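*Asks:* Below: sequence and its predicted model.
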Amino acid sequence: MRSTSSNYRTRRTTRAAAALAAGALALSLSACGGDDDNSGSGGSTKGTETGGSLSLPKLDGTTLEVAAVWTGDEQKNFKKVLDEFSKRTGAKVTFVPAQDPIINFLGSKIAGGQPPDVALLPQPGAIKQAVDKGWAKPLNADVQAELKKNYSQGWQDIGKVNGKQYGAYYKAANKSLIWYNAKVFENAGASEPKNWEDLLNTAQTVYDSGVTPFSVAGADGWPLTDWFENIYLSQAGPEKYDQLAKHEIKWTDPSVKDALTTLAQVWGKQEWVAGGSKGALQTSFTDSVEQTFTGGDQPKSAMVYEGDFAQVNIQQTKAEVGTDAKVFPFPSVGGTAPVVTGGDAAVILKDSEGAQALVKWLASPDAATIQAKLGGYLSPNKNVPNDAYPNEVQQTIAKALIDSGDDFRFDMSDQAPQSFGGTPGKGEWKDLQDFLRNPSDVAGAQRKLEADAAAAYGN
C-alpha cells in the first residue's frame, strides 16, 4: 500500500501493557510462524573482511542492485548504508528507485530480464507474492544466523513463507501515534489522553480554546484505514483483527459497526475536523501535518494522527520534534491501547554470494545504526543502541518497539488484496472516504466495505 516512510503507510500481553503504563510507546505486529530453514545458496564466508563482530565476504568486482520505493532523505540515508557495505566488501552497489506498487515494478524488470539482486518489500503479502511467482530466493544459513542474533522470533517469522525465511526486516513503522502542537495544548491547558474518553475530552478542551482539534488526511485513503485499524484493534481485540484481516468474518460484523460508530465520534463532529468533512476530503497527508505545525499557537488544527514517519513532514514545517511537536500513543478504546505497524523487508531476487552478504549486512546492527543516527528511521533490530536515535522522541519509540518483543500486529490493509486495501479510489480507501463524508451512515459503510472485500478476496 505504501512504504513505512513519508511515502507510506497488539498487543496481547501484560508486558506490552506495562510498557504503555510506564509511558512507553509500545509497538506490535502480527506474525506468521514456521519452521526454520537453512536453504539458499551463496554466502560463503571464506576470505572475509570484518567490521566489528560482523564477518562479510570479500566481493571485489561484484556489482549489485537494490530496489526500493524510497525517495528524498530516506533514499539518501539508505545509500550511506550501502556505501559502508561497499567499503567493507569491495562490492559496487547501485540503488534502483522503484515505483509503487513495487511488485508491479519488479514484474516488469523480471520480464525484461533485469531484476535487481535485492528488493525492499513493504508488505508481508508482497513477500508471499514474490515467493508464489518464483521470484524470491530463500536466505541462507549465514543470514538466518544473523537474524536470530538480532531479531525477536516474531520479526523473523513475519519474513517467512511456508516455513522458509525469505525476508529480513530492515525497517519498521509505529502507526499508532497522535502528534500534537505543544503550544496549543499548553495554552488550552490540555493534557495527553490515555484512553478514548480522555481524547474526546482533550479535543473539547482544545476546541474551547479556539483551535480546531483534528486534521484528517481524507484525500489520501490510507490514513483513514489506519484510523479504523487502531480503533478496531483496541475495541474488538487481536483475534477479531486477525479474522477481519483475512476476511474470515464479514465487514457487516457487529464489531465493525462498533468501531465505525466510535470513529464517527470524531469524524462526525464537523467543528472538530479542520475544514469539516469537505475540507478533510481535500487534505493530503502532507497537508494534514503542515496545518497542525504551521501558524504558531493558532494553527488550523491541534492534532494529527499518523506514524513515526510523520517526523519527516513535521521537520519540513520547521517545527522541532520533541519541543514544538510532541506525540502520544493512540489512546485505548477497549482494554488495551492499540499499536499497528508496518515494515520493509529485504528479499533476494538473484541468488548469489553478494546478494546473501548484502541482506546479512542489512540484518546487522552495524547497518541499522548508520541509518538510525541520520533520523527518520526505526529498526526492529534489537541490538541497535537506543542512543543511536537522534532525539528523545525517536529513542522512546525505538525502545518500545524492542520491548514489545513478539507481540505485534501488522497493518490490516497492507495484508489485504491490493484492490481492496491499497488502491486509490477503490475498495477500503474509497469506502472510508465516503464514510468520512457521511459518518452517520454506519450500516451503509459496512455494506460497501463487505461488497468490495468479498470481490477482492473472492469469497
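*Replies:* Happy to help now that I have it.

*Asks:* drop to CA atoms for contacts and neighbour counts, all remaining ones
*Replies:* OK.

*Asks:* Apart from its neighbours in sequence, what residue is nearest Met412?
*Replies:* Closest residue to Met412 in three dimensions, ignoring its sequence neighbours and counting by C-alpha to C-alpha, 6 or more residues apart in numbering: Ala245, at 5.4 Å.

*Asks:* Let me know the distance separating Phe105 from Val66.
*Replies:* With distances taken as C-alpha to C-alpha, to the nearest Å, Phe105 is found 13 Å from Val66.

*Asks:* These two - which one has more neighbours?
*Replies:* The residue with more neighbours, out of Phe105 and Val66 and counting by other C-alpha atoms under 10 Å, is Val66; that gives 24 against 17.

*Asks:* Contacts only, for the residue nearest to Met412.
*Replies:* With C-alpha atoms under 8 Å, 6 or more residues apart in numbering as the criterion, the residues that contact Ala245 are 412-413, 415-416.

*Asks:* Cross-check the contact I'm expecting between Gln156 and Tyr166.
*Replies:* No. Gln156 is beyond contact range of Tyr166, at 9.5 Å (criterion: C-alpha atoms under 8 Å).

*Asks:* Of those two, give the one with the bigger neighbour count.
*Replies:* Taking neighbours as other C-alpha under 10 Å, Gln156 and Tyr166 compare with Tyr166 leading, 30 against 24.

*Asks:* this is the comparison structure:
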Amino acid sequence: MRTQHGTGHTKRTAARVWAALAAAGALALTACGGGGGDGGGTGGSTPSGQQGAHTVELPKLTGEKLEVAAVWTGPEQANFTKVLKEFEKRTGASVTFVPAQDPIVTFLGTKVAGGQPPDVALLPQVGALTAAVRNKWAQPAGPEARAQLEKNYAPGWRKLGAVDGTQYGVYYKAANKSLVWYNAKAFEAAGVKPPATWKDFLSVADTLSASGTAPVSVAGADGWTLTDWFENVYLSQAGPEQYDRLARHEIKWTDDSVKQALTTLGQLFARKDFLAGGPSGALATEFPKSVTQTFTGGDRPAAAMVFEGDFVAVNIAQTKAKVGEDALVFPFPAVGAKPPVVSGGDVAVALKPGRGAQALLTFLASADAAAVQAREGGFVSPNKAVDPAAYPNDIQRGIAKALIAAGDDFRFDMSDQAPAAFGGTPGTGEWKALQDFLANPSDVAGIQERLEAEAAKAFGN
C-alpha cells in the first residue's frame, strides 16, 4: 500500500508547521478569558459556507434518500450529522447516517453482499480505499467533485484519494496526529513546562509522578492509539525514508530501527507509575475515557497528559475544561533530530452510482461542508479554502493553519496505509501486537517477530 504523497520531509517545513502551532499555543496561554479560548465564537468574521456564502452549487435532489456510513460515534458523529443536515437543506435530499464497525472493509463487504451498500462511506484508512476499489465497490469521483478537489486541495491530498491514477476519494477530514494535550493546572501544580525532546518528556513525567499525578493517560484498549505512539517515535528516530520503507513493508519489522523505536517507547510503557492505572489500567482504557480522565479532577486528574490528534478537542468538550485555558497542547517531542509530523484522515468515497452520491461527494470536497463541522471543534480539514475563522479557538486555528502550511510535506499514518488485516483490525495484527507490548514492554524481540509474521501475511510477502 504505497502512499502517493510528497517525500520532502524537510527541517524547514517541519519547523514552519510547528512554529504555527507554537504560536497558537502562545496565544492560548496569553488569551485566557478572551475570544480565542472559550470554545465559542469565530473571531468576528463569517466562516465560509455560513449565512448563504456558498462556494459550491448543488443540484436539487427532492425526495432522494441517501445513506452515509462511517465509524464515527458520539460527538464526532453528532457534529458530522450537522453537515448532512446542511446538505439536506440545500438539496432537498434525505440523508441517514449509518454507524459502521471496524474493520470498515468487512462491514461494507457485508452490505455489498446483501445488495445494500451505503451511497457514500468515509474510510479511515488508505488501505480501505484501495480495497474498495480492488473489490469494485467504489465509483470514480465525478467532474464536479474533481473540480472542488483541484480548487481546494494540495496535490498530496488528492493523490491519497486516487488509486492507479483515478480519483475516487475526497479527504474530508484530516488529523494532526503528533500532538500531546495537557492539563494546565496539573502542569502548574507540578511546576513543569511542555517538553521539546523525548528526554525532557521523560523528565517531566518523572516530576509529575513524584508530585502525585500519573503523567500519561494511554488508551490501550484501542489498539490504533498505540500504533500512533509507535509511528511518532519511529518517524522522529528512524527518519522519513525508513518510515516510508517500513510502511510499504520493504524492510522487515525485525529491523534494528524497529527495535530502537520499541525500546524507546518502552521507556514510557515500562514505568507503571507513568501510566494512569498502570499497564493493566491503560489496556482497559478506551480513547474517549483517556481524554476525559485527563481533564477532570482539577489539578489532580487521573493523568496530566494524553497523546492523540487534534480531534481530542471533541472529547475535551465533554468535560468542563476549556481548550486554550485548562487544556493546552504541545508537539510530540523530538526523539531524533526533528519532531515528527504524522497525519491521518477520513476519505469519502461513493459506493453507488447516481447524482445523489456524487453531489454529496462534491459537497464534502467544498469549503461549505468543512466550515459547518470546523466551528464545532475537534475537526481539521485539509481543504485550504476553509476560512480559519470557522475554527472555534486559537489552538484549533493554529492546528488547521499548520496542516495547510505543510502542503505535501507530511507522513501519513503508517498503519492506515497497511492492509486492514495488519493495520486496521481490532484484536489482531499491529493493534494486538502493540497491546501485548504495552502489557510486557521488555519483550521487544518477541513483539518484533510477531509484527513481522503478521505483516508478511497481510502484505503477501
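*Replies:* Great, that's in hand. These numbers come from a predicted model, not from an experiment.

*Asks:* so what number do they get for TM-score?
*Replies:* Here the superposed chains carry a TM-score of 0.88, computed using TM-score structural alignment, normalised by the length of the first structure; 427 aligned residues with a C-alpha RMSD of 2.0 Å.

*Asks:* returning to what we had before: quick one: buried ones out of the contacts of Ala245 of the first structure?
*Replies:* The neighbour-count test (16 or more other C-alpha atoms under 10 Å) marks 412-413, 415-416 as buried among the contacts of Ala245 of the first structure.

*Asks:* Leaving out sequence neighbours, find the closest residue to the counterpart of Gly307 of the first structure in the second structure.
*Replies:* In the second structure, the position corresponding to Gly307 of the first structure is occupied by Gly309, as judged by TM-score structural alignment. In space, Gly309 of the second structure comes closest to Lys177 once its chain neighbours are excluded; the distance is 4.0 Å by C-alpha to C-alpha, 6+ apart.

*Asks:* And Ser86 of the first structure, by the same measure?
*Replies:* Sequence neighbours aside, Lys92 is the residue nearest to Ser86 of the first structure in space, at 5.8 Å (criterion: C-alpha to C-alpha, 6+ apart).

*Asks:* List the residues that contact the residue mapped onto that neighbour from the second structure.
*Replies:* Residue correspondence, TM-score structural alignment: Lys92 of the first structure in this structure matches Ser94 in the second structure. Shown here is Ser94 of the second structure, whose contacts under the criterion C-alpha under 8 Å, 6+ apart are 63-66, 88.

*Asks:* And Thr292 of the first structure, by the same measure?
*Replies:* Neighbour list for Thr292 of the first structure: 180-181, 215, 299-304 [criterion: C-alpha under 8 Å, 6+ apart].

*Asks:* Buried by neighbour count, from these: which ones?
*Replies:* So, of the contacts of Thr292 of the first structure, 180-181, 215, 299-304 end up buried under the neighbour-count rule (16+ other C-alpha under 10 Å).

*Asks:* Which of those residues fall in helices?
*Replies:* The helices in this structure, assigned by DSSP state H, contain none of these.

*Asks:* Closest one of those residues to Gly237 of the first structure?
*Replies:* Nearest to Gly237 of the first structure among those: Val304, at 24.0 Å, using C-alpha to C-alpha.

*Asks:* circling back to that earlier point, distance check, the match of Lys92 of the first structure against Ser178 of the second structure.
*Replies:* For Ser94 of the second structure, the distance to Ser178 of the second structure under the criterion C-alpha to C-alpha works out to 37 Å.

*Asks:* With Ala365 of the second structure instead?
*Replies:* Ala365 of the second structure is 25 Å from Ser178 of the second structure, where distance means C-alpha to C-alpha.

*Asks:* Likewise for Leu129 of the second structure?
*Replies:* With C-alpha to C-alpha as the criterion, Leu129 of the second structure and Ser178 of the second structure are 23 Å apart.

*Asks:* What of Phe269 of the second structure?
*Replies:* Distance, Phe269 of the second structure to Ser178 of the second structure, using C-alpha to C-alpha: 18 Å.

*Asks:* who has more neighbours, Ala365 and Ser178 of the second structure?
*Replies:* For Ala365 of the second structure versus Ser178, the count of surrounding residues by other C-alpha under 10 Å is larger for Ala365: 31 against 23.

*Asks:* ok, how many other residues are close to the counterpart of Arg397 of the second structure in the first structure?
*Replies:* In the superposition onto the first structure, Arg397 of the second structure corresponds to Gln395 when matched by TM-score structural alignment. For Gln395 of the first structure, the neighbour count with other C-alpha under 10 Å is 18.
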